[in-house]
Each structure stands twice: as C-alpha cells, then as structure tokens.
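K.L.:
what's the 3D shape of this:
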Amino acid sequence: MSPLDFTGRCVVITGAGRGIGRGYAMELGRRGASVVINDISAEPAHAVAEEINSAGGVARAIVADLTDPDAGAAIVAQSLEHFGALDAVIVNASINSKRKAFPELSVDDLERMLAVNVFGAWRLLQAAWPHLAATGRGRILLTTSQAGLYGMPRLAEYATAKAALIGLMRTLAHEGASVGIKVNAIAPAATTRLTEETVTDPAALDMLRAMQPPHLVAPVAALLVHESCPVTGETYLAGGAHVSRAFTGETQGLTLPADGFTTEAVLQRWDAVRAETDYRVPRDVSETGDLKQKAEVMRLLKASGIVN
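P.N.:
Presented below is the predicted three-dimensional model:
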C-alpha cells in the first residue's frame, strides 16, 4: 500500500505544542502536510514548528488561547493567509480535570472546561467550515475521551465536555455529508503532561510512558484526516499501538399495545428491554426505537417538510 501523502494539504492542530498534539504535527509534517501548530504557549509551539521545518517539512506556529472568542477565527484567517487553503482541522487542545468528587465541583470548574473543549472547538470549526467545504474533501477530527464515552469517577466536568463533542461530531458528520466534509472523533490513550499532573508515582509514570507514548496515537489520527478516509460520524480509541471503534448500540426493545403500556408491564418485561441479543447500531435517529413506528414517523415528517 502506498503511504498516505498530505503534500499540498493544510492541517490545523490545536494543542500541538506538546504531547499528543505534537505527535500529530510530527506525523503529518513527515507526510508532507503544511501544519499549523496552535498552542496557548509560544515556546513549545514555535519549537515544534521549527523541528518540522528543520526536517524539511512545512509548519507555522500560531499562538492563541481557544477560550478567547476571537481565537478560532484568527487561527483560520492566519492559516489561509499563510498557506492559501484549509483542508483539515484536528481539535486536540484540552485542560485537565480538577479531580474532585461531583459535589465538590463548582459551576466555574465546568465553565472552564467547556470554554476550551466545547466553545473553543465550536468557534474554530464554525470559522473553518466554509473553507473545508470549499475543498470538497474537508476533514475534522474531534478529541473525546474514554471518560466521556464510559464515565470515570472524579472527572465529571471533563467527562461532560468530552461527551458533548460526541454529539457535535455526529451532527456535523450528517451536515458535512453534502459538502464532502467527513467528521470523526478519537479517544486517545497516551501519557502526557495532563497524565503527569494526575499520576505522581514515578514508577507508575515510567510504566505508562513506556506503554502509551503520545506518538502512537498519531497514525490513527493521520488516517482519519486524510482525504482517503473511508468513514464519517465514528469514534475510535487509539493508544499503545492499538486501535478500536467505539459505538452506540440499541437493543431491539419492547413495543406493547398503547393501552397496555404501563410502568408495571414494562417492569415485568425489563429483561427483554435490556437484552443485548440482536442489538443494532443506528446510523441516525431514523433507525432508533420501534423501526416500523419510526418509519411511519419519518414518512409523516418528510411529507410535512420537517425533515428531508
């Protein structure tokens, strides 16, 4: 198989000064991409750009804080000014959880997390969207987390933000289909600066660094933002030289006559409601619930012009 080539393609990566984002930048730079290194800190951003340029690649550092309402538009504008086009965006920047139990977290803690992970991503992607659409092959990669997918204790504000990105990814995948934009999500497992803020035992950190170095996430990210990427609206776990797909399944469930649909009747058949036999993986809301009933609902909605 021929190597995936990014020559002539401009890719913006947020949080690319260190860790996983740096790994993405080095991988894409090695493959010929013009890489925009965004980070909140100037020194690491310029260091990564210089490393790529010194190796014969093409990179430019753009220092910006995604909590700034104007940052997303500024990153896009500067990328277009320097490289003339925008082909892909990897939203990687994040901050660490306060690692507090839920009752101990404040609304400020949640707002701080959402400001980077959700509002920062939202503004950047809205600014980038028309330019990605103009190429007819735009690519977006959002960064979720196993905490957002499955939940983890003492990470409530982090999990909330990362789960929100799954809903955004799924919706943008639908909206992007008509203009050639593919949108996916990655849940990386790697030992980074955020890990070091949480895991303080040196032996444990050494073990994690050996098992899950940041650069082993990059091959999956490169595939998902390449123009040959075959999927959209999907979530992948990557780390430690492993990749897998995470998806939302739905049981076949239970449909009863309307006059018999009571709390007690449902409780009596609870095992049938929960049974994972013959579960399905809906592509969109038209494939959820009772499929015969949903087909009729969708027919009526289309007839009314509410959905197309």
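
K.L.:
going forward, measure contacts and count neighbours with C-alpha atoms only.
P.N.:
OK.

K.L.:
Residue 197: what's it in contact with?
P.N.:
Shown in contact with residue 197 (Cα atoms under 8 Å, 6 or more residues apart in numbering): residue 96.

K.L.:
what's the spacing between it and residue 23?
P.N.:
Residue 197 sits 19 Å away from residue 23, going by Cα to Cα, to the nearest Å.

K.L.:
can you check residue 293 too?
P.N.:
Distance, residue 293 to residue 23, by Cα to Cα: 47 Å.

K.L.:
In terms of neighbours, single out the busier of these two.
P.N.:
residue 23 (22 against 13; other Cα atoms under 10 Å).

K.L.:
my guess is residue 16 contacts residue 45, does it?
P.N.:
Yes: counting by Cα atoms under 8 Å, residue 45 is a contact partner of residue 16 at 6.7 Å.

K.L.:
Would you map the strands across the stretch 151-300 of the chain?
P.N.:
With DSSP state E, counting those that start in this stretch, the ranges of strands along the stretch 151-300 of the chain come out as 182-188, 235-239, 242-246.

K.L.:
who does the helix or strand containing residue 23 touch, helix- and strand-wise?
P.N.:
Assessed by DSSP states H and E, residue 23 sits inside helix 19-30. Packing partners of helix 19-30 (3 or more Cα pairs under 8 Å, 6 or more residues apart in numbering; DSSP states H and E): strand 10-13, strand 34-39, helix 42-54, helix 218-225.

K.L.:
let's see this one next to it:
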Amino acid sequence: MTVTGLSQRVVVVTGAGSGIGRAAALRFGQEGAKVLAADLNGEAAKETVRQIEGEGGTAVAVIGDLSRQDVVDEVVTTAVRSLGGLDVLVNNAGIMDRMSAAADADDAEWERVLRINLTAPFMLTRAALPHMLESGQGSIVFTASEASLRGSSAGAAYTASKHGILGLTKSLAVMYREQGIRTNAIAPGGTITGIEVDIQEGAHGPEVIGSYARNIGRLSAAEEQAAAIVFLASDAASNINGVILPVDNGWSAV
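P.N.:
Next up is the predicted model:
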C-alpha cells in the first residue's frame, strides 16, 4: 500500500523517454497513477509506456515538440479524454546549452534553450491550469537545476532559463494556492542521464565552469531525482508549495 495518494490520478510527465523523466514516469506508474509520457523521441516515449504497462500500469504516449501549441493541446486533450483528467503535471523536459558565456552565445543557442526550457513548460502549464482549476486541485512540479541557484553550473542561456523556472514556480504557487493547486520544483545536482553537452573546446564558459566542478560531489541516479518529484506531487507534500528542493548531495550548501 502506498501513502502518496497518487493511485488513479492522471500524471503528465514531459521528457519521459529517458533520464529523470522516464524514472519519474515509472515511479508514478508504480504508485498506481495513470501516466501520459510526452517526449520528442517517439520510440523512447513508447518504451516508457511499455515498461509501465509491463508492470501492470496504465500509460499513453504523446510525441512532439512541446514548444508547439498543437503538441501542447494534444498532450492535455489526450490526458483528459484518454486517461480521465489531469491531476499532476511534471515539467521535466529540457536541454543543455554549450556552457557558453554570454559574449559567446549566439542567437540560435539562446533562443533554442529558452524556448525548450522555459517557454514550452509555460505553455503546457497554461493549458493544464483550466482543468486543475475546474477540479479544484492539482500539483505541478518543475525540474529546475543547480543552475537555478548559482551562476557556475552552466552557460548563460541554460542558467537564465532555469532561473526563469524558479520565478515561474513561485508565481504559480502564489497565484493558485487558494484554488488548491501546488507548484514546486526540484533542483538536481549532477545526475547520470543521457543528456548531452556540446562543449566548444577552448571556449571561455566551459573553462570558467570547470574550475567549480569539484563542488558537485557524488552524481545522483535519475531514480533519486524521480523520488523527489513523486514526493512533491503527492499528498505527502500537501502543505508544501513554492519550494525549490535541491537534490544535489549538498552541492547547494557549498
């Protein structure tokens, strides 16, 4: 028996095809939730669904770029029509930048990272909110980053996008707490995932950031991050709202 209160709740997880997103989707499935796995990689999203169903759970996949309104609409419509509602939204999908310092970041890098890491989760949250407001309850969890808390963890674009996630998290927490909606975020430290960083050799940003790498400490498993996400989404965290939870083996304390 679980004590999370997530059984039969409908959970949307973005970036569910790998890493933290897949680990979270699987964990929600184990808690008895009905899971919508959204990802740009169709085969990866379908594999997550297969794994959840293989454990006796219920899941569907939606494939596409979440910075497109039609894909956002498909996610929300599928959750409501196919799974019966939308109780939890996990805005996890994201990409890294090239660790570029501001003077070296071109428009393409800046715009792509902000679009995927900040604009896309905003759009999905905006689309999900009417359904949560109608039901009078909901939980939203963002995957922020150590780069939300400091300037030494990533490049200018990624750091700005994740600081934006903190502001969005806190704004949502204040704006909708009286309507029964909680919004929180985890701030992962170094985590073993499949995310790739295309670092330009000899660039200023990576050279500076590298000098702080000794503070990272032990890398976490994706499942450790997933456990924090599920906790924040669950009834066990019923009075936790507007929190940015570092899951970083103490990196944020250094």
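
K.L.:
Touching both of residue 16 and residue 45 of the first structure, which residues are there?
P.N.:
The contact sets of residue 16 of the first structure and residue 45 overlap at 37-39 (Cα under 8 Å, 6+ apart).

K.L.:
average offset between the helix holding residue 23 of the first structure and the second structure?
P.N.:
Here the mean offset of helix 19-30 of the first structure against the second structure after fitting is 0.5 Å, by mean Cα distance after the TM-score superposition for the first structure.

K.L.:
gap between residue 93 of the second structure and residue 45 of the second structure?
P.N.:
To residue 45 of the second structure, residue 93 of the second structure is 12 Å away according to Cα to Cα.

K.L.:
Touching both of those two, which residues are there?
P.N.:
Common neighbours of residue 93 of the second structure and residue 45 (Cα under 8 Å, 6+ apart) are 16, 39.

K.L.:
Please name the residues that touch residue 124 of the second structure.
P.N.:
For residue 124 of the second structure, the contacting residues are 66, 72, 76, by Cα under 8 Å, 6+ apart.

K.L.:
after the helix or strand hosting it, next one along is what?
P.N.:
According to DSSP H and E, residue 124 of the second structure maps onto helix 120-135. Beyond helix 120-135 of the second structure on the C-terminal side, the first helix or strand identified by DSSP H and E is strand 138-143.

K.L.:
how far away is the residue nearest to the spatial centre of the second structure from residue 121 of the second structure?
P.N.:
Centroid check for the second structure by Cα atoms, centre = their mean gives residue 92 as the closest residue, at 1.6 Å. Distance, residue 92 of the second structure to residue 121 of the second structure, using Cα to Cα: 8 Å.

K.L.:
what about residue 265 of the first structure, neighbour count?
P.N.:
Neighbours of residue 265 of the first structure (other Cα under 10 Å): 11.

K.L.:
how close does it sit to residue 292 of the first structure?
P.N.:
21 Å.

K.L.:
Show me which residues of stretch 168-180 of the first structure are buried.
P.N.:
Of the residues in stretch 168-180 of the first structure, 168-170, 172-174, 176-177, 179-180 count as buried by neighbour count, 16 or more other Cα atoms under 10 Å.

K.L.:
now stretch 208-227 of the first structure
P.N.:
Buried residues in stretch 208-227 of the first structure, counted by 16+ other Cα under 10 Å: 208-209, 211-222, 224-227.

K.L.:
for stretch 114-128 of the first structure, same thing?
P.N.:
Neighbour counts over stretch 114-128 of the first structure (16+ other Cα under 10 Å) mark 114-125, 127-128 as buried.

K.L.:
nearest spatial neighbour of residue 251 of the second structure, skipping sequence neighbours?
P.N.:
Of all residues not flanking residue 251 of the second structure in the chain, residue 216 sits nearest, at 5.5 Å (Cα to Cα, 6 or more residues apart in numbering).

K.L.:
Verify the stated contact: that neighbour with residue 253.
P.N.:
No: between residue 216 of the second structure and residue 253 there is no contact, the gap being 10.6 Å when judged by Cα under 8 Å.

K.L.:
still on that earlier bit, residue 87 of the first structure is nearest to which of the helices and strands packed on helix 19-30 of the first structure?
P.N.:
Nearest to residue 87 of the first structure among those is strand 10-13; the distance by Cα to Cα comes to 5.3 Å.

K.L.:
distance from the closest one to the second structure after superposition?
P.N.:
Looks like 0.3 Å for strand 10-13 of the first structure (mean Cα distance after the TM-score superposition for the first structure).

K.L.:
Tell me which other helices or strands that strand touches.
P.N.:
If you count contacts as 3+ Cα pairs under 8 Å, 6+ apart, strand 10-13 of the first structure packs onto helix 19-30, strand 34-39, helix 71-83, strand 88-91.

K.L.:
okay, these in CSV with distance to residue 132 of the first structure next?
P.N.:
Formatted as CSV, those follow (distance: least, Cα to Cα, whole Å):
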stretch, distance to residue 132 of the first structure
helix 19-30, 18
strand 34-39, 15
helix 71-83, 11
strand 88-91, 7
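
K.L.:
Which strands and helices lie in contact with the longest helix along the second structure?
P.N.:
Criterion DSSP state H: the longest helix present in the second structure is helix 156-176. Contacts defined by 3+ Cα pairs under 8 Å, 6+ apart place helix 156-176 of the second structure against helix 107-114, strand 181-188.

K.L.:
Out of the ones you listed, flag the one nearest residue 59 of the second structure.
P.N.:
strand 181-188 (23.2 Å).

K.L.:
That closest one: average distance to aligned residues in the first structure?
P.N.:
On superposition with the first structure, the mean distance recorded for strand 181-188 of the second structure (mean Cα distance after the TM-score superposition for the first structure) is 0.7 Å.

K.L.:
same for that strand, what does it pack against?
P.N.:
By 3+ Cα pairs under 8 Å, 6+ apart, strand 181-188 of the second structure packs against strand 138-143, helix 156-176, helix 222-233, strand 244-247.

K.L.:
Contacts for it, please.
P.N.:
Contact with strand 181-188 of the second structure is made by 132-133, 136-146, 148, 166, 169-170, 172-173, 176, 225, 228-229, 232, 240-248, as judged by Cα under 8 Å, 6+ apart.
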